[in-house]
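Engineer: After the sequence you'll find the predicted model.
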Amino acid sequence: MIEFLSQKMMYFLIENNAIKKEEIEIYNYTFETVIAFLINIIFILLIGWIMNRFICTILFLVFYCPIRQFSGGYHAENYKSCLLTFVAIYILNYVILENFFINKNSILFLLITIISFIRVYKKSPFEHREHSLSMNQRKKYKQIVFLGLTLDLIISIIGIHFKSIYVYSIYILSVINIIYLMIILGSIKQKITEKSQKFI
């Protein structure tokens, strides 16, 4: 579906002389990435709405997406797997927050998040072999991740002291743990790939 929509958009631009034929691959990749991103966002927002946590979900995405872009971590093999993984992780996050941390165990959750903060900072940017970064890029990405995590943490710590925004703050705080989970999954995937390549 994503590939189909991307090709339709691309050929529309070609027919209208907006892009050249030699630029097809670049535009096709860009369109596919944007469409996949929008589909993921729409699905997560829909889940947030169904679970009566729409504003929490918006805030989660506002903090999650920019940090995740620079922190790296697990990436699925295709767009469908990416969507299913993200949906599954967000639902898991919802279940854990609602059953164990909303209006209880706030100090424990904060301690877990601080540990995740430290681990994400140490491990980021977690990159794939095919997308290796230069030393300058790594330093820049690490700085961006640190700033994003720090902003997330400060806003959340302040917010949990106010009843009116407490739940929002817990969801924002959960971003750090989910990003750490993505790095753990990325590391596991990398080790499995390395082991399988040894037997080839």
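Structural biologist: Nice, I can see it.
Engineer: Only C-alpha atoms from now on, for both contacts and neighbour counts.
Structural biologist: OK.
Engineer: Spatially central residue in the chain, please.
Structural biologist: By Cα atoms, centre = their mean, the chain has its centre lying nearest to residue 68, at 4.4 Å.
Engineer: hold the first one in mind and look at this next one:
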Amino acid sequence: MLKSLSYKLTSYIENNSDIKSNDDLEKINYSLQAILNETFKIIVLTILFLLLGKINYFFFSMIILFSIRIFSGGYHADTTIKCLLWTTLFFLITSLIAPMLPKLNILIYNTISLLSIIVVYFRTPYPNSNRPIKNKKRRWHLKLISTFFITFWVTILLFTTSDTRYLNCGFLTILLQILQLIPIKKGVSI
């Protein structure tokens, strides 16, 4: 449904603008699909976490995730439903389970912090076949921004977050995101 809507919008743009290049139209269609899919997911997840009474942790986790993932990349499901299921699982872990965990030893938080910064620096931007990054300057730019955001969030969590529920929610969000950036052997799928 969302795919057909994006095609209709792209067709409308093609018929009512000077844009006629197939390459440009494909980019517009891909962007529209991404926007529609994300909007759909956010609406569904917001309703779910409102019903669960965990909307504050969901939004906290979402802000951390989006500010890192936009620049670092990560796993992409091949359908909207699979994406919604994976995203729901992700946020159930970070927003429902993480706040219930006890405060961990500071060494664990520091280890996750260091590992996160290293992985993000060396593995971003993570390749995406639908949106390849061929320009080295752009790759470097995305690497710096994603490293900045991971460092920013780790610093905020370690030095200003006294509530263990938010601390665990934030660190589990970061940990789950960086695990997506660690390469796995060919033939093994997520």
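Structural biologist: Good, I have the coordinates. All values derive from a computational prediction rather than experimental measurement.
Engineer: What would you report as the TM-score here?
Structural biologist: Remark: TM-score between the superposed chains equals 0.79 [TM-score structural alignment, normalised by the length of the second structure]; 185 aligned residues with a Cα RMSD of 2.9 Å.
Engineer: what's next to the helix or strand harbouring the residue nearest to the centre of the first structure, contact-wise?
Structural biologist: Using DSSP states H and E, residue 68 of the first structure sits in helix 54-71. Residues from elsewhere that reach helix 54-71 of the first structure, judged by Cα atoms under 8 Å, 6 or more residues apart in numbering: 41, 44-46, 48, 120, 124-126, 141-142, 144-145, 148-149, 152, 167-168, 171-172, 174-176, 179, 183.
Engineer: Look up how far residue 105 of the first structure lies from the residue nearest to the centre of the first structure.
Structural biologist: In this view, residue 68 of the first structure and residue 105 of the first structure are 26 Å apart by Cα to Cα, to the nearest Å.
Engineer: again with residue 151 of the first structure
Structural biologist: For residue 151 of the first structure relative to residue 105 of the first structure (Cα to Cα), the value is 22 Å.
Engineer: what about the two, which has more around it?
Structural biologist: Taking other Cα atoms under 10 Å, residue 151 of the first structure and residue 105 do not tie; residue 151 has more neighbours (13 against 10).
Engineer: what helix or strand is that one on?
Structural biologist: helix 135-159.
Engineer: With the second structure overlaid, report how far the helix holding residue 68 of the first structure is off on average.
Structural biologist: In the superposition with the second structure, the average deviation recorded for helix 54-71 of the first structure is 1.5 Å (mean Cα distance after the TM-score superposition for the first structure).
Engineer: List the buried residues of that helix.
Structural biologist: Buried residues in helix 54-71 of the first structure, counted by 16 or more other Cα atoms under 10 Å: 54, 56-58, 60-61, 63-64, 67-68, 70-71.
Engineer: Please enumerate the helices of the first structure.
Structural biologist: Counting by DSSP state H, one finds helices in the first structure at the ranges 2-15, 24-50, 54-71, 79-96, 106-123, 135-159, 166-198.
Engineer: one step back: if we go by neighbour counts, what in the helix holding residue 151 of the first structure is buried?
Structural biologist: Buried residues in helix 135-159 of the first structure (16+ other Cα under 10 Å): 138, 141-146, 148-149, 152-153, 156-157, 159.
Engineer: Please identify which of those residues is nearest to residue 6 of the first structure.
Structural biologist: residue 141 (29.1 Å; Cα to Cα).
Engineer: Tell me which residue of the second structure matches up with that closest one.
Structural biologist: Matched to the second structure by TM-score structural alignment, residue 141 of the first structure sits across from residue 142.
Engineer: Could you double-check that that match sits in contact with residue 123?
Structural biologist: No. Applying Cα atoms under 8 Å, one finds residue 142 of the second structure not in contact with residue 123, separated by 10.9 Å.
Engineer: What distance do you get for residue 57 of the second structure to residue 46 of the second structure?
Structural biologist: 11 Å.
Engineer: and if you look at residue 125 of the second structure?
Structural biologist: 28 Å.
Engineer: which of these two has more neighbours?
Structural biologist: residue 125 (26 against 16).
Engineer: Quick check: the more buried one vs residue 175 of the second structure, distance?
Structural biologist: From residue 125 of the second structure to residue 175 of the second structure the distance is 16 Å (Cα to Cα).
Engineer: Residue 186 of the second structure now?
Structural biologist: 22 Å.
Engineer: Compare neighbour counts for the two and give me the winner.
Structural biologist: More neighbours surround residue 175 than the other of residue 186 of the second structure and residue 175, with 16 against 6 (other Cα under 10 Å).
Engineer: Who are the contact partners of the more buried one?
Structural biologist: Neighbours of residue 175 of the second structure in contact, by Cα under 8 Å, 6+ apart: 112, 116.
Engineer: Tell me the counterpart of it in the first structure.
Structural biologist: So, by TM-score structural alignment, residue 175 of the second structure is matched to residue 177.
Engineer: do you know how far that match is from residue 163 of the first structure?
Structural biologist: Taken as Cα to Cα, the span from residue 177 of the first structure to residue 163 of the first structure is 22 Å.
Engineer: number of nearby residues for residue 95 of the second structure?
Structural biologist: 29.
Engineer: To clarify, my last question referred to residue 163 of the second structure.
Structural biologist: 11.
Engineer: The one 3 residues further on now?
Structural biologist: By the measure other Cα under 10 Å, the count of residues near residue 166 of the second structure is 20.
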